[in-house]
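Trainee: What follows is a protein structure lacking sequence information:
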């Protein structure tokens, strides 16, 4: 028991950094999702439409890689977006087992109606930081991604 208390004491800064980071991430995510919820889309649906809008046509595996939400049920998300006429699936000419996902005009109109509010919302979230602080934060956070490799 004493060893655990000593370990906690020795790592107090690291542990409190995790707590502050996690609380900030939750607060940012909650605020960011407000505009997505107002649109009537789920975070996954928004992620798919936003990725297709910004990256163009994508295979399902590429979509999973690009979207910032969890990809657990991507096939259902795609099926529902297709049913609503927001995306279309076309056979991949290079791989018959795969499909290419594209935005329809309706899907493009929907995402273009959401993005201005969404971008302004994100802007307001990060207004607490100067541009220099945003760059510093990005560089610090990239260290975690680089550690994975």
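Mentor: Happy to help now that I have it. Everything numeric in this text was worked out from a predicted model, so none of it was measured.
Trainee: CA atoms for contacts and neighbours, from now on please.
Mentor: Will do.
Trainee: Would you map the helices across the chain?
Mentor: Under the criterion DSSP state H, the chain contains helices at 2-10, 12-39, 43-55, 60-66, 74-83, 105-125, 131-148.
Trainee: From residue 20, how far off is the residue nearest to residue 15 when sequence neighbours are not counted?
Mentor: Among residues not flanking residue 15 along the chain, residue 8 sits closest, at 7.9 Å (CA to CA, 6 or more residues apart in numbering). Using CA to CA, to the nearest Å, residue 8 is found at 16 Å from residue 20.
Trainee: Against that first model, consider the following:
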């Protein structure tokens, strides 16, 4: 198997076995790109709308509309960018942070339930391997 095929296979398996249930838990309320935006805000605390559009590979208009929807839903706050008065930075509100934390907790429960099908040795091996892969990918 070529390196790129192995990487693609790993990506698809991770998506199917690990992240799919997390994203599915948002179904009906928010789509995948919206969930990615909320996750980014959760992990990075604040971001300019123009930067979010680049990170998510969407148009600035789409990013602006999405942030406006989150603001209308009470999940996101906007404030002036201290570095550039013409720009706005977005951050999760307390409600938005609690919203994501609830989904993360539920996702953890589902992930742990999936791990139950593995032996203790396989569980430890998987978790250690995921840590190793993460560390190596961060070096790229």
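Mentor: Good, I have the coordinates. Bear in mind the structure is a predicted one, so any value in this text is a computation, not a measurement.
Trainee: Work out the TM-score between the chains.
Mentor: Superposed pair, TM-score by TM-score structural alignment, normalised by the length of structure 2: 0.67. Supporting alignment: 126 aligned residues with a CA RMSD of 3.0 Å.
Trainee: on that earlier part again, between residue 8 and residue 20 of structure 1, tell me which one has more neighbours.
Mentor: The residue with more neighbours, out of residue 8 of structure 1 and residue 20, is residue 8; 13 against 10, by other CA atoms under 10 Å.
Trainee: just to revisit the earlier point, what's the closest of the helices of structure 1 to residue 97 of structure 1?
Mentor: helix 60-66 (11.1 Å; CA to CA).
Trainee: follow-up on the earlier one: quick one: the residue nearest to residue 15 of structure 1 from residue 22 of structure 1, how far?
Mentor: 18 Å.
Trainee: just the helices of structure 1: most buried one?
Mentor: helix 43-55 (a mean of 20; mean count of other CA atoms under 10 Å).
Trainee: Onto which residues of structure 2 does that helix map?
Mentor: Here helix 43-55 of structure 1 aligns to structure 2 at residues 32-44, judged by TM-score structural alignment.
Trainee: can you give me how far the matching stretch is from the chain middle?
Mentor: Stretch 32-44 of structure 2 has its C-alpha centroid displaced from the chain centroid by 5 Å (CA atoms, centre = their mean, to the nearest Å).
Trainee: next one: stretch 43-50 of structure 2
Mentor: Put simply, stretch 43-50 of structure 2 sits 13 Å off its chain's centre (CA atoms, centre = their mean).
Trainee: Mind listing what's buried along the strand ranked longest in structure 2?
Mentor: Criterion DSSP state E: the longest strand present in structure 2 is strand 84-92. Residues of strand 84-92 of structure 2 classed as buried by neighbour count (16 or more other CA atoms under 10 Å): 88, 89, 90, 91, 92.
Trainee: ok, now which ones touch the fourth one?
Mentor: Under the criterion of CA atoms under 8 Å, 6 or more residues apart in numbering, the contact partners of residue 91 of structure 2 comprise 41, 45, 46, 47, 76, 77, 78.
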